[in-house]
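K.L.:
here are the coordinates; sequence isn't available:
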C-alpha cells in the first residue's frame, strides 16, 4: 500500500525513483479506506533530507499513511527554504485540535545544550503533553528520544567523552517476543551519531518504562512505556547510505575532532564506499511500529482517543 504525501513534495520524485509506492493527495481522496494519520514534528535543520528518509520507511508498508508536517513556531529554520515550509508545513497551533494514530519526533543538533536552554523547549513540552491525549503512539528519535524521556519521566542525558559515531551491533533485552523487533535478527545494526547518552541505571529507576534493546558499544537503544504509547529510539535507523559520510566529511573540513565512523567504511578507509548493513532493520522497525503499535491499536474513529 502507498504512502500519501502532498502533491509536489520534493521527496516524491526521489521515492518514486526508488520504486516506493507514493499516492498523490487527489487520488487518495477517492478511496473509501481510512489511512493512518501520522504527524511528523521535524526538528532537524535539513528538513527535506529528514522527511525523505522517514517517508521512505513509512511508505514501505502495506498500510496507507497520511502524513502531516509541523515545525516549531518558536524557532525559524535557516537551512530549509521558506517556500517549502509555507507549502508543506504547519505549526502546532494549526494541528492541535486534530487527533493522530501516530507521531514521530525527530532528533535535533542541540544535544549538548541543557534541555531548558533549547529555544523551542517550552513549545516542545506543550506538544509532548498534548500527545498524551491526541496521539495513540509517539515514536521519538535520538535527541527527540532523550527529550521525551526527560520530559515524561525525568530521565537525564549525559555527555560522552567522544562522539558515538558509526554503525553498532545491538541485541534485544526482553525475553518474551517484543513486537517492535519482530522479524529482526538476533544481532542487528543501527547508525548512531550523538555526543550524549541515556544510561541504564537511570531508566531502571522508572517502573513505567522498560529497556527493549541495547548495544554493548552504543548503550541503550530502545525504551518504551508498558503499552507502547511512548517509544524512544536513540539511534538513526532512517539514515541514508551516505549520511554518516556527509557528517564525517563536514567535521574533517571544519577541523573538528572526529574519528572515522565505526563499522561503516570497508577497512575503516574513508576513500572506499560505505556498506549499508542497517537497511532491513530500519524497514522492519518502522513497519512493526506502524502495524503493531498504531494500526492494530488505534480506534477507527480517532475522536475516541
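P.N.:
Perfect, I can see it now. These numbers come from a predicted model, not from an experiment. Numbers count the residues shown, from 1 in each chain.
K.L.:
contacts and neighbour counts: CA atoms only from here.
P.N.:
Fine.
K.L.:
now do the helices in the protein.
P.N.:
11-17, 25-28, 47-58, 82-88, 92-95, 121-134, 143-153, 200-203, 243-253, 279-288 (DSSP state H).
K.L.:
just put the ones you listed in JSON lines and tack on distance to residue 187.
P.N.:
Below are the helices of the chain laid out as JSON lines (distance: least, Cα to Cα, whole Å):
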{"stretch": "helix 11-17", "distance to residue 187": "29"}
{"stretch": "helix 25-28", "distance to residue 187": "38"}
{"stretch": "helix 47-58", "distance to residue 187": "21"}
{"stretch": "helix 82-88", "distance to residue 187": "38"}
{"stretch": "helix 92-95", "distance to residue 187": "38"}
{"stretch": "helix 121-134", "distance to residue 187": "32"}
{"stretch": "helix 143-153", "distance to residue 187": "22"}
{"stretch": "helix 200-203", "distance to residue 187": "19"}
{"stretch": "helix 243-253", "distance to residue 187": "21"}
{"stretch": "helix 279-288", "distance to residue 187": "10"}
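K.L.:
this is the comparison structure:
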C-alpha cells in the first residue's frame, strides 16, 4: 500500500530497509486519486516504535493512504522528543472538524488506574464520541479497547493477579466475517495487559459481537455497529522483539510479570522469539482497510456520519 506520510518520519527509513513500499509526500502529490485518510491516536510511550509497527501493517494493499498522527493536548509524553511530537503530530482540536475513513487508537500504560482517574480521560471521551460521527471505522487496541467498550457500552474491566503476557491461540467465532477472510481457524496474538474484559459481559449486550476468543487469554476481538468499531484486546501490530523488551524492562522490578508464554524458542529468554502472529496481523489490517474502510466509506468524505 502506498502510504502518504511525511518524508522525514523516522519510520520511513526503517521500513524502506525492510523492502516495504512507503510513499512520501513528494511522490503522493503526483497521483490523481483520493487517498484514504487514517488518523492514529498514538498513546503508547515509545511513539516512534508504535508508528513503525502500525505503518508496517498498513502497507499491504494498492490503495493510497494518508496517515495523520493525533496527540492529546492534555498529556505530554515523557519518552518521545518534543520536537518529534511537534513535527509529526496534531492536537485533536486542530483536526476535530475533519472526517476520516479510518481511525486507530492504541493502548496506553494506564491499565491499573480507573478510567476516571486517567489524567486525559475527559479528552479521550471527547475523541471517542467524535469518532462516532467523523470516522467510518475505528480500531481500538488493548487499553483503548477496554476504554472504548467502557465508554460506549458500559463494559467493566477486571484486574488480573498476573499480567496476561505472551503469545496465545485465538479462535475465530464467525469465519464468514470479511475481517477474517483468509484466516485459519486458529491464529496467534500477542497479549500484554494487567486487566481483562469478560466474555459474559460482552454476551449480555446485544449491541456487541464477540468474534474471536482464546481459552487462555479470554476475549480477543469484539465488533460493534457492523464493523464501525473493532475492539482488540491484544497486539497484532507488535514487532518480534516488543514483548522481549517489555519483559527485560520489568524483570526484577515487578512481581506480577512472568516470562512471556509461548514466545521464546524453547522457552529460553536467551534465545530469539518464535514469530507466530505476523501473517495474521498483516491479514487483519489488510481486511480492515479493504472491507470496513475502503468499501464502506463514501467517496465524498464529508458525507461520513
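P.N.:
Looks like it arrived, so ask away. Please read these numbers as outputs of a predicted model, since none were measured by experiment.
K.L.:
that older thread, which of the helices of structure 1 sits closest to residue 269 of structure 1?
P.N.:
helix 243-253 (11.3 Å; Cα to Cα).
K.L.:
gap between stretch 215-225 of structure 2 and the chain center?
P.N.:
On the basis of Cα atoms, centre = their mean, to the nearest Å, stretch 215-225 of structure 2 sits 14 Å off its chain's mean C-alpha point.
K.L.:
residues contacting the nearest residue to residue 7 of structure 2 once chain neighbours are set aside?
P.N.:
Excluding the flanking residues, the one nearest residue 7 of structure 2 by Cα to Cα, 6 or more residues apart in numbering is residue 24, at 5.0 Å. By Cα atoms under 8 Å, 6 or more residues apart in numbering, residue 24 of structure 2 lies in contact with 3-7.
K.L.:
likewise residue 221 of structure 1?
P.N.:
170, 211-215, 233-235.
K.L.:
longest strand anywhere in structure 2?
P.N.:
strand 158-172 (DSSP state E).
K.L.:
pull the distance from it to the chain's centre.
P.N.:
17 Å.
K.L.:
let me have the helices of structure 1 in a markdown table, extended by distance to residue 222 of structure 1 and mean neighbour count.
P.N.:
Below are the helices of structure 1 laid out as a markdown table (distance: least, Cα to Cα, whole Å; neighbours: other Cα atoms under 10 Å):
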| stretch | distance to residue 222 of structure 1 | mean neighbour count |
| --- | --- | --- |
| helix 11-17 | 27 | 15 |
| helix 25-28 | 34 | 13 |
| helix 47-58 | 18 | 20 |
| helix 82-88 | 30 | 13 |
| helix 92-95 | 27 | 13 |
| helix 121-134 | 18 | 16 |
| helix 143-153 | 9 | 22 |
| helix 200-203 | 11 | 14 |
| helix 243-253 | 21 | 15 |
| helix 279-288 | 11 | 19 |
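K.L.:
between the contacts of residue 221 of structure 1, which sits nearest residue 160 of structure 1?
P.N.:
residue 234 (13.8 Å).
K.L.:
correct me, but that closest one touches residue 143?
P.N.:
Yes: if you go by Cα atoms under 8 Å, residue 234 of structure 1 and residue 143 touch, sitting 7.3 Å apart.
K.L.:
tell me how far residue 70 of structure 1 lies from residue 22 of structure 1.
P.N.:
Distance of residue 70 of structure 1 to residue 22 of structure 1, given as Cα to Cα, to the nearest Å: 20 Å.
K.L.:
also residue 141 of structure 1?
P.N.:
Taken as Cα to Cα, the span from residue 141 of structure 1 to residue 22 of structure 1 is 24 Å.
K.L.:
contacting residues around residue 240 of structure 1?
P.N.:
residue 53.
K.L.:
how close does it get to residue 53 of structure 1?
P.N.:
7 Å.
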